[in-house]
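Q: Coordinates only, no sequence provided:
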């Protein structure tokens, strides 16, 4: 349960620059003051200078030491327009279109990351996941050998014996509605790496289904079986197993009955959901019924860290995701 404390410490030890394109939004401003105060990151707010300063004054916030960049007046805008045009000209982009698009704060912030003027970006307090993914995929694109961008939640469940002392990683709960077997395998591998590199735990990855080790036959079950096979072939060094029902994945007593020969069953700390519906419902059930802290959604698979927020997020949530993004950036040197 000390995960976020460790992440804060790591963020402070190698301070990164994180751009927040929703710079005029109240929770973002409140979070920015706290991030600066705690020394978690160098924050860059994107938006109108006067609007941001006036809003901060109304809220009684101190933004001293926080950079504010307005796409309409920035000296970097012309450079970003040209760079974006070069990236997209084969898709029909024109300089005129690029000049308009790059002035959008989300695109401007993404270009900052692409051009190494920021180490990562966090958005989503007032934008949808699709709004964030579009410029991310167009500009930053996926990391080498990664076929799909996905998301994960770190679930911290109080007084819980399952997972890693109550910590479990859920994926994918925010991005891919109906992943193929190949995409599901990629998501499982990426999330295992996240568990190892960000959460500092040895991943035991359960590929979830409504069947355990052949107890049912259905095309949906077959997709999970195939995804498990692909993931094992690609990364035989990782503990990945399936298909497993949720109880077989995390409860040792049930695992002994349903999957007695599995190294993962009963011990899983990474749960891979078969589709977005089950993942989104699953994390929200645990969050509400178990009073769990749900950190995320955090994206994985981009060449540089770009992360999403829930539109219902608090300022505290933004602080947490910025810290996570900063630590992700440290591993992407």
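A: Nice, thanks for sending it over. Keep in mind it's a predicted model, so treat the numbers as computed, not measured.

Q: contacts and neighbour counts: CA atoms only from here.
A: OK.

Q: how about the closest residue to residue 182 other than its chain neighbours, what does it touch?
A: The shortest distance from residue 182 to any non-neighbouring residue, by Cα to Cα, 6 or more residues apart in numbering, is to residue 227 (5.9 Å). Counting by Cα atoms under 8 Å, 6 or more residues apart in numbering, residue 227 touches 181, 182, 183, 184, 185.

Q: try this one next to it:
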């Protein structure tokens, strides 16, 4: 069974409620039709029911809950809650009212905060900043987490490396030039995410252009420090570094370059030194190896909110909803 089909099977059993605030986007409506037909999750769509019905001709959204902000019975309660959450930051009651009655992303996140929905997926028609801003302001980071980051699950066909071709690449979507401390936190979150989504043991490689001191440079020092800190954060997780990519995933190369490395060239979680490397890396594998790339998936928020690429397809939204449903299992 493929990675995505495995995720879908688990999502079907969970029957979590995911809010999709971008009902004005046709891809969202097409994805909602598929999600409901396959029984992957319960859905809340935010928008005008008449407009949604007109746009969704030929689609079956009868099982979705459609909430019109203009006629939402709990709006006053939500406004007061948002005001109380943000008044110390200078938010007024009038501003809270405007945000929730005119900004569907804020309303969607508040639905997650208030427990009406278990998670939110958006970004087909909004920037990452606009999607994540309300999530960070309202939901904040998860307990024990210091940084929000993003990863891709990359599935390489006919691949003997990683976890039968399955890898987690992080951070490929948010943090431009993380410090050693931040990289350690990203490694911790990424190991947890890999375990959650694959049910397999994470094996984490902290990547560099150097392997175990083969080069000397502040860039190498950062990854060495990050490795040490990550091991302290996750004493029960297999983490090694700094490692070149080939030493991280090819056992024969690892035995030559780093014979004492406990990973033994079997990494399935790859932590990149910065966003340039991570983004370029996943796109290279996606295009040249014809790999499937699922993400960016956000980790570290108190409840799951995932940001789509604005170039996403309806199928991408379906997959992200299934992944988001799985992430809800581990909300503390």
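A: Structure received. Quantities reported herein were computed from a predicted structural model and do not represent experimental measurements.

Q: Next one: the residue nearest to residue 67 of the second structure when sequence neighbours are not counted relative to residue 53 of the second structure, how far apart?
A: Excluding the flanking residues, the one nearest residue 67 of the second structure by Cα to Cα, 6+ apart is residue 46, at 4.9 Å. Using Cα to Cα, to the nearest Å, residue 46 of the second structure is found at 12 Å from residue 53 of the second structure.

Q: Looking at the two, which is more packed in?
A: Neighbour count, other Cα atoms under 10 Å: between residue 46 of the second structure and residue 53, residue 46 has more, with 22 against 15.

Q: Alignment lookup: the residue nearest to residue 182 of the first structure to the second structure.
A: When the second structure is aligned by TM-score structural alignment, residue 227 of the first structure is paired with residue 226.

Q: The host helix or strand of that match vs the first structure, average offset?
A: According to DSSP states H and E, residue 226 of the second structure maps onto helix 218-233. Its matched residues in the first structure lie on average 1.0 Å from helix 218-233 of the second structure after superposition (mean Cα distance after the TM-score superposition for the first structure).

Q: And the contacts of the next helix or strand after that helix?
A: Remark: after helix 218-233 of the second structure, the chain's next helix or strand is strand 238-243, criterion DSSP H and E. Here strand 238-243 of the second structure makes contact (Cα under 8 Å, 6+ apart) with 202-213, 220, 223-224, 227, 230-231, 261-263.

Q: Which residues are in contact with the closest residue to residue 148 of the second structure other than its chain neighbours?
A: Distances taken as Cα to Cα, 6+ apart place residue 300 nearest to residue 148 of the second structure, at 4.5 Å, with adjacent residues excluded. Applying Cα under 8 Å, 6+ apart to residue 300 of the second structure gives the contacts 141, 142, 145, 146, 147, 148, 149, 189.

Q: hmm, 6 Å instead?
A: Going by Cα atoms under 6 Å, 6 or more residues apart in numbering, residue 300 of the second structure touches 141, 142, 145, 148.

Q: same deal with residue 291 of the second structure?
A: Contacts of residue 291 of the second structure (Cα under 6 Å, 6+ apart): 155, 156.

Q: same thing but at 7 Å, please
A: Residue 291 of the second structure is in contact with 154, 155, 156, 157, 285, counting by Cα atoms under 7 Å, 6 or more residues apart in numbering.

Q: The fourth one belongs to a strand?
A: No - secondary structure assignment places residue 157 of the second structure outside any strand; it is coil (DSSP: H, G, I helix; E, B strand; the rest coil).

Q: show me what contacts it?
A: Neighbours of residue 157 of the second structure in contact, by Cα under 7 Å, 6+ apart: 165, 291.

Q: now the helices for the second structure?
A: 3-14, 26-38, 49-55, 75-86, 93-102, 104-113, 128-134, 180-198, 218-233, 245-249, 251-257, 275-288, 314-327 (DSSP state H).

Q: As a markdown table, these with distance to residue 122 of the second structure would be great.
A: What follows is these, written out as a markdown table (distance: least, Cα to Cα, whole Å):
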| stretch | distance to residue 122 of the second structure |
| --- | --- |
| helix 3-14 | 18 |
| helix 26-38 | 9 |
| helix 49-55 | 17 |
| helix 75-86 | 20 |
| helix 93-102 | 16 |
| helix 104-113 | 8 |
| helix 128-134 | 7 |
| helix 180-198 | 20 |
| helix 218-233 | 31 |
| helix 245-249 | 32 |
| helix 251-257 | 39 |
| helix 275-288 | 20 |
| helix 314-327 | 8 |
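
Q: No further queries at this time; thank you.
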